[in-house]
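[1] pasted the sequence and its predicted model underneath.
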Amino acid sequence: MAPTTASFDQVGYWSPNTASVDWCESNYVVTYYIAEFWNSVSSLFIILLGELGLYLCPTKERRFKVAFRTISVVGIGSVLFHGTLRHKMQLLDELPMIYAATALVFICTETKYGPQGQWFPIGLATWLAVTTTVVSIFGGKLQFYTFQASFGVLQLSIIYLTTTLHRQQKAVIAARGGTNESTWLIQRALGVYFFAVTIWLIDLHLCEFINGVGPDSVLRWNPQLHAWWHVFSITGVYFTTLLVAYQHYVGKGLSPNVYLWRGFAPALTLDGASRKKAL
């Protein structure tokens, strides 16, 4: 959290701050109307990747509409949260993150174990309702760490499901004479995301040494690590969502391939027969 200094304590349009966390960016420095300017601007990249993923998705299955569109909703909430540092806006940032991760857990579980029946979506919806209530009611460190714990469990579940599916599908893809491109996706998803988590932890726990304004700062300027966390973390999430989609299509007997849209954005493609089968 941000240290208590004159720079961090500047008053702005949305003051006073009511969120359970105040990140390392100095508040209301760039403009009186935006609490954390760079954290807000970088959140626009989250919206962009969510919409790009939806646009490039080779099929219009509802599960992937939800998966990519919730990424966009996370970005919108992140803009509102960092722009205001208000508790209600924080919920619009954090709760969609839990919903997006839950959507991926649902897809991965059905890909690995097959359709689970009505009990599974009902169970997930009940869990989301309880989590939403707890995170919404409580404030301060309890709210912050409850969210982090819930989101962490979902992340670990996604890592477990995707890596075990990767091993499970190796033989299937080889038998079809294809290339297992999930290896490429896993390496990039984990590499980018773990780098993002590293700079997030530095920003959260070592702010006083890197904020560029406090007496203990070893830097003369703030590197805005939380803003970079937005860029790298959502890139990792994008790779993960592509991985989940890739494994879903393989599980349906299709042959997805990874390509670079416009030469830079990873996306999936299906041949004509596979596309018709998926639809």
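    On my side now, so go ahead.
[2] could you use CA atoms for every contact and neighbour count after this?
    Will do.
[3] just give me the neighbour total for Ala67.
    Residue crowding around Ala67 was assessed by other Cα atoms under 10 Å; the count is 24.
[4] could you do the one 10 residues further on as well?
    Taking other Cα under 10 Å as the criterion, the count of residues near Gly77 is 25.
[5] assign it to helix, strand or coil.
    helix (DSSP: H, G, I helix; E, B strand; the rest coil).
[6] ok, it - contacts?
    Contact analysis of Gly77 by Cα atoms under 8 Å, 6 or more residues apart in numbering lists 89-94, 96.
[7] Glu181 and Ser7, how far apart?
    48 Å (Cα to Cα, to the nearest Å).
[8] oops, could you answer that again for Lys277 instead?
    From Lys277 to Ser7 the distance is 58 Å (Cα to Cα).
[9] look at these two and report which has more neighbours.
    Ser7 (15 against 12).
[10] quickly find the element holding the more buried one.
    Assigned by DSSP states H and E, Ser7 belongs to no helix or strand.
[11] what's the burial count for the closest residue to it other than its chain neighbours?
    The shortest distance from Ser7 to any non-neighbouring residue, by Cα to Cα, 6 or more residues apart in numbering, is to Ser26 (6.0 Å). For Ser26, the neighbour count with other Cα under 10 Å is 25.
[12] then this one, side by side with the first:
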Amino acid sequence: MATAVASWIPSIPYPPSQDGRWSPVTSTLNWCEEDYYMTVYSAEIVNTLTNLLFMYLAGKGIHNCLTNGHDTVFTVAFIGYLIVGTGSFLFHATLKYPMQLVDELSMIYTTCLMFYATFSYGKSKLYSITLGVALVVMALSITLYYHYLQDPTFHQTAYAVLTAIVLFRAIYVMEVNIRPAFRTKEREDANPRSGVLGEAAQNREDARDREILRQMWVLIAWGLSIFLGGFAFWQLDNAFCFTLRSWRRQLGMPWGFLLEGHGWWHLMTGIGAYFYIVWGIWLRHCLNYKQDDYELVWPRITVMPLVVKKAKTQANGGRSNDKMKAKKTS
């Protein structure tokens, strides 16, 4: 297949691998991309440069949090996301064990931040402090045990379990607090507008919340699909490395770069993780009854979503109208 395609497309032959600036390799992992074939300053050039998307999206997220007044925990989460991308950049550029630890452990720490954001919401100060201490202890335990064991499977399993727990908990919180059919009486009574709205206004708010849930589920579906798609590419890279290396050399550069499965893992998990943090921001504002103050801006699937403040006249005007209508009906 690759030979037939390579016969008619213009390409540049792959250079041979060589010793690099950071040789020898000391990491416990070495990926399917060949080492130091492009430059002596980067062991895996595609796997290195694909992390630039992490850095760009982290900057975008941090700027959005600071300019729109999102909770500090999400700014910290995006900083952690930036450290993940930077650590992965340095790891793939050097294939050194210390950089591998920065890459892999920062994934655990950032997930623990999202764990805290998800499980501490609405809880007492004592509960939040206890949870924070427990997560710090857990993160340190994972760090020490992983350094002792030096088994990447342990890290990957710990990361997958933490991510799954946070995801399912966030979905549960979203459904039972926002969907009108599932909302508890305590949640209804906590609404600062409870007792003020007339029936028509309440029906409009319920319709608004159902539309918000639809948007959130689309966001979750896309983010999770892209994330899992990246994981699938990575596994194909692992399973068929010898064949893929052969095809890359037959295709030449730059077309062979498209067969770098771990590079696709970086791009797709970067997007998926960004979607997840944006969903967390949007969910937190909805839990705080600020649906009329903020909105999800996502005009099409090729654009990265953002949660931004609505214009004050639009947000306040909507509330004033509802209050006036509620007074008329009472």
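    All right, it came through fine. Because the structure is a prediction, the values reported are computed rather than measured.
[13] quick one: which of the contacts of Gly77 of the first structure sit in strands?
    Within these, no residue falls in strands by DSSP state E.
[14] who wins on neighbours among those?
    Neighbour-wise, these (other Cα under 10 Å) top out at Gln90, 23 neighbours.
[15] OK, contacts around that one?
    19, 77-78, 80-82.
[16] what about 6 Å?
    By Cα atoms under 6 Å, 6 or more residues apart in numbering, Gln90 of the first structure lies in contact with Phe81.
[17] cool, and Arg167 of the first structure?
    By Cα under 6 Å, 6+ apart, Arg167 of the first structure has no neighbours at all.
[18] which residue in the second structure lines up with it?
    With TM-score structural alignment as the criterion, the equivalent of Arg167 of the first structure in the second structure is Glu175.
[19] and its match, how far from Arg183 of the second structure?
    Glu175 of the second structure is 8 Å from Arg183 of the second structure, by Cα to Cα.
[20] ok, now His285 of the second structure?
    Distance of His285 of the second structure to Arg183 of the second structure, computed by Cα to Cα: 16 Å.
[21] quick one: map Phe68 of the first structure onto the second structure.
    So Phe68 of the first structure corresponds to Phe78, using TM-score structural alignment.
[22] would you confirm that its match contacts Ala58?
    Yes. Contact criterion Cα atoms under 6 Å: Phe78 of the second structure and Ala58 qualify, at 5.4 Å.
[23] of the two, which one has the most company?
    Phe78 (28 against 24).
[24] relative to Met99 of the second structure, how far out is that one?
    Counting by Cα to Cα, the gap from Phe78 of the second structure to Met99 of the second structure is 20 Å.
[25] need the counterpart of the residue nearest to Ser7 of the first structure in the second structure.
    Checking TM-score structural alignment: Ser26 of the first structure goes with Glu34.
[26] can you tell me the SS state at that match?
    Secondary structure assignment for Glu34 of the second structure (three-state DSSP): coil.
[27] what does the one 3 residues further on give?
    What three-state DSSP gives for Tyr37 of the second structure is coil.
[28] look up the closest residue to it, ignoring the ones flanking it.
    Ser17 (4.3 Å).
[29] count the neighbours of that neighbour for me.
    Neighbour number of Ser17 of the second structure under other Cα under 10 Å is 14.
[30] try Trp184 of the first structure
    Trp184 of the first structure has 12 neighbours, counted by other Cα under 10 Å.
[31] also the one 10 residues further on?
    Summarising burial for Phe194 of the first structure: neighbours were counted as other Cα under 10 Å, giving 15.
[32] same question, the one 4 residues further on
    Other residues within reach of Thr198 of the first structure by the criterion other Cα under 10 Å amount to 13.
[33] which residue in the second structure aligns with it?
    Match for Thr198 of the first structure (TM-score structural alignment): Ala232.
[34] again, but for Leu154 of the first structure
    Counting by TM-score structural alignment, the partner of Leu154 of the first structure is Leu162.
[35] give me the element the nearest residue to its match once chain neighbours are set aside is part of.
    Spatial nearest neighbour of Leu162 of the second structure, chain neighbours left out: Thr111 (6.8 Å); criterion: Cα to Cα, 6+ apart. If you go by DSSP H and E, Thr111 of the second structure is part of helix 97-119.
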